[in-house]
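Student: please work out how this folds:
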Amino acid sequence: MNDAPDPWNDFAQELGKRLLRARATRGLSQEHVAHAAGLATFTYRKLEKGESNPGTPANPRLKTLVVLAEVLDLSLDELIPERPGGVAPGR
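Tutor: So this is what the prediction gives:
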């Protein structure tokens, strides 16, 4: 069993914080952003928490990230955090 921390957890958490910050700055509800992006509100809430299932980091599709960036009037660079340290490209 590998007890080493998963760097993708921090990445997913930071993505969630960026979603929350952008949504709050624009005065939008989770329901509004989810609907505008074509997502279930439950799915969007999980993204803001940085998880897909309990204990599993969020791993949204590229299409989802692009649409959320558009809804929140962000560039992908503003939305997506840097690649987590300690993770080799392609992993």
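
Student: can we go C-alpha only for contacts and neighbour counts from here?
Tutor: Fine.

Student: and whichever helix in the chain runs longest, which residues are buried?
Tutor: In terms of residue count, the longest helix belonging to the chain (DSSP state H) is helix 7-25. In terms of neighbour count (16 or more other C-alpha atoms under 10 Å), helix 7-25 has its buried residues at 8-20, 22-23.

Student: so what touches it?
Tutor: Under the contact criterion C-alpha atoms under 8 Å, 6 or more residues apart in numbering, helix 7-25 has outside partners 29-30, 33, 47-51, 56-59, 72, 79-87.

Student: just the buried residues of those residues.
Tutor: Buried among these by 16+ other C-alpha under 10 Å: 30, 33, 47-51, 57-59, 72, 79-81.

Student: following up with a second sequence; could you model it the same way so I can compare the two?
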Amino acid sequence: MPSPQSAAARILGERVKDARTAKGLSQEDAAALAEMHVTNFGKIERGQANPSLTTIVRIAGVLEIDPGTLVRGIKLGDLPPRSHQLTATDLIKARKAQAG
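Tutor: The predicted model follows:
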């Protein structure tokens, strides 16, 4: 079985699965309600997919939860590594220092 894409994908997937099972829905039923293929829904639950914002909101809607609960607390460090670790604040500081 493939591993999760990232800690963020794993966390999101666990939250989707928890919300689905709390409602007593099968993956098939939840996927049908969200108008998506059950295979894709399963990949999201296993953290093997990176769903779009539209998909996250659609899933949250059919599970009757706030979409924010699915992503709350997920941080930049939970994503795959980037080629740099700069934030907007770092960039602004560097530009001010160069303008000096």
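
Student: can you pull out the helices in the first structure?
Tutor: Under DSSP H, the first structure gives helices at 7-25, 30-37, 41-49, 62-71, 76-79.

Student: mean shift between the second one and the second structure?
Tutor: Here helix 30-37 of the first structure is compared with the second structure after superposition; its mean distance to the aligned residues, by mean C-alpha distance after the TM-score superposition for the first structure, is 0.4 Å.

Student: quick one: that helix aligns where in the second structure?
Tutor: Aligned by TM-score structural alignment, helix 30-37 of the first structure falls on residues 27-34 of the second structure.

Student: quick one: the matching stretch to chain centroid distance?
Tutor: A distance of 18 Å separates the C-alpha centroid of stretch 27-34 of the second structure from that of its chain, computed with C-alpha atoms, centre = their mean, to the nearest Å.

Student: just the buried residues of it, please?
Tutor: In stretch 27-34 of the second structure, counting by 16+ other C-alpha under 10 Å, buried: 27, 30-31, 34.
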